[in-house]
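Chemist: need a 3D model of the following:
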Amino acid sequence: MGSWVRSCQKSKVYRHTETGPGSFHQPQRRFAHIHVDIVVPLPLSKGHHYLFTIIDRSTRWPKAIPMTNATSASCTTALLSRFGIPEHITPE
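Modeler: All right, here's what the predicted structure looks like:
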């Protein structure tokens, strides 16, 4: 057992790289840069099988919108009716 432990210690990395501080573009308004995803399939609840999720990148504010279908038209309508047109959309 002792030789096995010593061999593991020899291969262990003690030097780690550090990532320096990064700079991120700060949006001018909330929900200007968002992350979107669709959660499927879910058990039927009040006629909804889908969940359209939106997370604001700068504030990390989550929003979950129940939907009856997962078409691009439905997602666009749900997004625009609540938050307007974002500057950036990152799909998950």
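Chemist: hey, let's count contacts and neighbours off CA atoms from now on
Modeler: Will do.
Chemist: Tyr50: neighbour count?
Modeler: 21 (other Cα atoms under 10 Å).
Chemist: swap that for Phe52, sorry
Modeler: 20.
Chemist: so Thr53 touches Ile38, yeah?
Modeler: Yes: with contact defined as Cα atoms under 8 Å, Thr53 and Ile38 form a contacting pair (6.1 Å).
Chemist: what about the residue nearest to the spatial centre of the chain, distance to Ile55?
Modeler: Taking Cα atoms, centre = their mean as the criterion, His35 is the residue nearest the geometric centre of the chain, at 5.1 Å. The gap separating His35 from Ile55 is 5 Å, by Cα to Cα, to the nearest Å.
Chemist: structure for this one too, so we can compare:
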Amino acid sequence: MASDQGSRTTSMSLQLADVSFDVTGTSLLCHAVVPESWRQRVFDAIHGLSHPGRKPSQRLIAARFVWHGLWKDIRDWVNTYTIWPKRAKVYRHVKAPLEMFEVPEKWFDHVNVDLVGPFPPSRGVTYLLTMVDRTTRWREAVPLASTTTADVARAFIGTWVTLFGAPLDLSSD
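Modeler: As a prediction, this is how the structure comes out:
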């Protein structure tokens, strides 16, 4: 029971109000109960935002609304929503067999190339061109200010091809 008149807000955003109970000035701290005709609408509005599941939906709705049987109603409504996604759910993921890759016969015959970045600018550089030989695992990295085709080709030829010659195979994602 509370003796202060007026309305209050709880930490859960429920609007509570002091309602006079009798002529002595005694009041009860009360909240508004969602009418039965609005309950499904409240659920649809909250649950429809992201379909969070049963427990999160119950917490979200109970933080702002109150009615008798709220937890049971939400459980039942969520269960009706979750019938169709379960049909589409993949329970068994097929794993592709590992593929064997032949190791190149000569060093520097097969090179893996990748662009890494963007990084915070440092002296105008925001990307790295990385190059790795598949046989020896020798690595080279070239800082780049731009990732245009011409700049990447120039960096690859100026670094890798100059040092090791042109590779027979070049892999990139």
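Chemist: and the TM-score between them?
Modeler: Once superposed, chain against chain, the TM-score is 0.66 (TM-score structural alignment, normalised by the length of structure 1); 71 aligned residues with a Cα RMSD of 1.9 Å.
Chemist: returning to that earlier point: overlap in contacts, His35 and Ile55 of structure 1.
Modeler: Residues touching both His35 of structure 1 and Ile55 by Cα atoms under 8 Å, 6 or more residues apart in numbering: none at all.
Chemist: which residues are contacting stretch 31-49 of structure 1?
Modeler: Stretch 31-49 of structure 1 is contacted from outside by 27, 50-58, 66-70, 83, 85-92, using Cα under 8 Å, 6+ apart.
Chemist: among those, which ones are buried?
Modeler: Buried members of the contacts of stretch 31-49 of structure 1, counted by 16 or more other Cα atoms under 10 Å: 50-58, 66-67, 69-70, 86, 89.
Chemist: quick check, nearest of those residues to Arg6 of structure 1?
Modeler: Distances from Arg6 of structure 1 to those, taken as Cα to Cα, are shortest for Arg57 (45.4 Å).
Chemist: now check structure 2 for the residue matching that closest one.
Modeler: Using TM-score structural alignment, the equivalent of Arg57 of structure 1 in structure 2 is Arg134.
Chemist: got the contact list for its match?
Modeler: By Cα under 8 Å, 6+ apart, the residues touching Arg134 of structure 2 are 103-104, 108, 110-112.
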